[in-house]
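*Asks:* The following comprises the amino acid sequence and a computationally predicted model.
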Amino acid sequence: MGFPVIHLGAPFRLDALGLVSLVGALEVATAIGALQRNWITDYLPLLGSFLVAEDRLTTPLPGFTLYNASDGFYVPVVSGWFSRWLIANLDKTAKGGTQFQWSVRRKRQHEGTILAAPAVLIGVVANGGLIAVAALQGDWYGVANATAMAVSALIRQAMLDGKIRNLDKLVLADVKDVNTQLPEKVMGGDLVAVVITTPDGNAAVFRATRHIIRIIITDLDPAHVVLKAIGWVAFVVHVVCIGQCYLLSQLLSIALLGTATVLTIFHVGVDRTWAGGWLQVRPLGSGGQSRRRDALHLLNLTDKEASVLRNYWQLPHLPEVVELQTVTAEFWKSWNEETDAKRHRATQTDGVEEGA
């Protein structure tokens, strides 16, 4: 005889199209986890939104190790947002390393709504248009799908705004006067030599204050549980409904998701030098170095700092304490020659300035 209630649902079929929302999740999380504003895609839905719902945008990534050559310690894991920022900004063609310079702006990045306005307008037009098309067709699954996509984008931006505020709070710790104290705290005082190695053998080298070091090794606060819950509901509704809506709604949804995701992954619409609202980190010179030796020379290491890096195997040990004496002897001969030459040029420059 069967069960009439179950038979009523017999024609209903679930489509597997929702699985496409899982594609590109890691790349999306890496791109938006760098905490950078995008004037095009900030309010557009993206693929892989389940990572947003799980608040895995700034979780630490393994393989990023920080070496403080001036103070003689290392940190095996750096903050998740900074490791993702490095992925976006390191010179991929130069395995030796890239040198960066930290600076701070006295006026917060995009203060007000100048940059947010285009992103909000694009989001309203794209998401609103998708909802309108579905409603005009009488496609209520399409309306639910488009609404869930819009909610997911709003939740993602709310989470990112919270993390950016958290990062800015770390930057402004104990700062009462932004115009005088903040530049000194970030750029003044004693600058320590830092080397950060990545899982693919690349490296970032720079000198920064200890305040900066604390910022890039401190994890940001997690998102509020309510935001995560709403994000998960939106993701589930999207996964189920996109497979049930009309063909036109499906095509437009996939086109919007795909376009926004590609623009986000390739950092279109982003000033990649910014980190949060106050910090700006720029590559120096022509970018990366082909040899790690050349990258480390950019730091003008003291003998003590070079000794610390030797202990952490970021520089070869001296030839008398290892078996491969020929290789290390050649390295240190070249290293000492380059170091002496740089010090000689610096001395000559100082002498010319004093004479003038």
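*Replies:* Alright, I've got the coordinates.
*Asks:* going forward, measure contacts and count neighbours with C-alpha atoms only.
*Replies:* OK.
*Asks:* and residue 130, what does it touch?
*Replies:* 143, 146, 249, 252, 253 (CA atoms under 8 Å, 6 or more residues apart in numbering).
*Asks:* Can you pick out the ones from those that are in helices?
*Replies:* Those of the contacts of residue 130 mapping onto helices are 143, 146, 249, 252, 253, per DSSP state H.
*Asks:* what's the distance between the third one and residue 213?
*Replies:* Between residue 249 and residue 213 the computed distance is 48 Å (CA to CA, to the nearest Å).
*Asks:* again with residue 204
*Replies:* From residue 204 to residue 213 the distance is 13 Å (CA to CA).
*Asks:* Show me which of the two is the more surrounded one.
*Replies:* The neighbour count for residue 204 versus residue 213, taken as other CA atoms under 10 Å, is higher for residue 204 (25 against 17).
*Asks:* Would you verify that the more buried one is located in a strand?
*Replies:* Yes. Counting by DSSP: H, G, I helix; E, B strand; the rest coil, residue 204 is part of a strand.
*Asks:* wait, doesn't it sit right on residue 193?
*Replies:* No. With contacts counted by CA atoms under 8 Å, residue 204 stays clear of residue 193, the gap being 10.9 Å.
*Asks:* all helices for the stretch 251-356 of the chain, in order.
*Replies:* Applying DSSP state H, counting those that start in this stretch to the stretch 251-356 of the chain gives helices spanning 292-297, 303-311, 325-355.
*Asks:* this is the other structure I want to compare:
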Amino acid sequence: MRVIKFPSSMPSKIDGLGLLTFLGAENVNNLVGRLSSSSTTDTLPLPAGFVIASDAIRDPIKEPGLALYNITDGIHTIDVAGWFGKWLNTAKVTDNQTMLRIEVLEEDVSMKKNIVIASLWSFAVHVALFLTAFRLGDKWGVANAYALLATGLARGAIVMANRMAADTAALDGLQQSEEVVKTFWTLPDGKTVTIFAPRGVIINVLLSKPKPRNPGE
């Protein structure tokens, strides 16, 4: 019988490049997962690509304290859409003073402008990465530049699909109920915010995560 002995202290090796992909994962999750348009970070290469690949940006935040109190209908729930919970966490909310009114617009001109500016930023950054790696003769650098471009495009497509799904859900919710209700929200950091919004939008968008449709359907 052969006995296999393991050393008491096995040496560990840390892959620096692999470790780099995990840096800032929480920040990337909050930044991308809130589905807000940004003129700088929408298509720039970001670390923690696994957050987008695993669809973690759609998951609700796991911090206790986030809850909705529908004052008009007398309803309380903690099942809040992940994107809206992350948006609230990054919004400038002051203690017991913030009041928001949510409306459904037919077209968001500012979002289109942000997409154009973000695309220009992305083009400039990726060209700089390609040229730098090519001038240095770094084949791995060129490959990494291609990988960053691919992940940026994939992230943009995923986020855009979720934004479109949220827009569609908002229009559907507006058809279900246009009555504006008063809601009171508590955040994980103890802050509170009062939100006025159509009942259908609250149910379909703020309490339900976006469901992108299959393009083939």
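*Replies:* Everything's here; your move. What you see is a predicted model, and the numbers here were worked out from it, not measured in a lab.
*Asks:* Quantify their similarity with the TM-score.
*Replies:* Once the chains are laid over each other, their TM-score by TM-score structural alignment, normalised by the length of structure 2 reads 0.81; 199 aligned residues with a CA RMSD of 2.6 Å.
*Asks:* returning to what we had before: farthest-separated two in the ones in helices among the contacts of residue 130 of structure 1?
*Replies:* Using CA to CA, the two most remote members of these are 143 and 252, lying 12.2 Å apart.
*Asks:* which of these two has more neighbours?
*Replies:* residue 143 (23 against 17).
*Asks:* what's near enough to touch the residue nearest in space to the middle of structure 2?
*Replies:* Structure 2 has residue 33 as the residue nearest its centroid, 1.1 Å off, counting by CA atoms, centre = their mean. Applying CA under 8 Å, 6+ apart, we find residue 33 of structure 2 in contact with 57, 58, 82, 83, 86.
*Asks:* got it, and residue 122 of structure 2?
*Replies:* Residue 122 of structure 2 touches 43, 44, 45, counting by CA under 8 Å, 6+ apart.
*Asks:* Out of those residues, which are shared with structure 1?
*Replies:* Listed in the original numbering, these still in contact in structure 1 are 43, 44 (both residues aligned by TM-score structural alignment, their matches' CA atoms under 8 Å).
*Asks:* about what we covered before: make TSV out of the ones in helices among the contacts of residue 130 of structure 1 and add distance to residue 197 of structure 1.
*Replies:* Below are those laid out as TSV (distance: CA to CA, whole Å):
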residue	distance to residue 197 of structure 1
143	47
146	42
249	45
252	42
253	40
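*Asks:* Looking at these, which one is closest to residue 234 of structure 1?
*Replies:* Checking those against residue 234 of structure 1 by CA to CA gives residue 146 as the nearest, at 10.0 Å.
*Asks:* That closest one contacts residue 253, doesn't it?
*Replies:* Yes. Applying CA under 8 Å, one finds residue 146 of structure 1 in contact with residue 253, separated by 7.4 Å.
*Asks:* and the gap between the nearest residue to residue 160 of structure 1 once chain neighbours are set aside and residue 352 of structure 1?
*Replies:* Of all residues not flanking residue 160 of structure 1 in the chain, residue 35 sits nearest, at 6.7 Å (CA to CA, 6 or more residues apart in numbering). Using CA to CA, residue 35 of structure 1 is found at 44 Å from residue 352 of structure 1.
*Asks:* which one of those two has more residues nearby?
*Replies:* Under the criterion of other CA under 10 Å, the comparison of residue 35 of structure 1 against residue 352 puts residue 35 first, with 24 against 10.
*Asks:* Secondary structure class of that one, three-state.
*Replies:* Here residue 35 of structure 1 is recorded as coil under three-state DSSP.
*Asks:* Check residue 201 of structure 1 too.
*Replies:* Following three-state DSSP, the label given to residue 201 of structure 1 is coil.
*Asks:* circling back: check the helices of the stretch 251-356 of structure 1 for me and report the most buried one.
*Replies:* helix 292-297 (a mean of 20; mean count of other CA atoms under 10 Å).
*Asks:* starting at the chain centroid, how far to that one?
*Replies:* 24 Å (CA atoms, centre = their mean, to the nearest Å).
*Asks:* what stretch of structure 2 does it fall on?
*Replies:* Under TM-score structural alignment, helix 292-297 of structure 1 corresponds to no residues of structure 2.
*Asks:* who touches that helix?
*Replies:* Here helix 292-297 of structure 1 makes contact (CA under 8 Å, 6+ apart) with 95, 96, 97, 98, 99, 203, 205, 288, 289, 335, 339.
*Asks:* neighbours around the third one, how many?
*Replies:* If I follow you right, that is residue 97 of structure 1. Around residue 97 of structure 1 there are 29 residues (other CA under 10 Å).
*Asks:* got a list of what it touches?
*Replies:* 90, 91, 202, 203, 204, 205, 288, 289, 290, 291, 292, 295.
*Asks:* Perfect, I'm done here.
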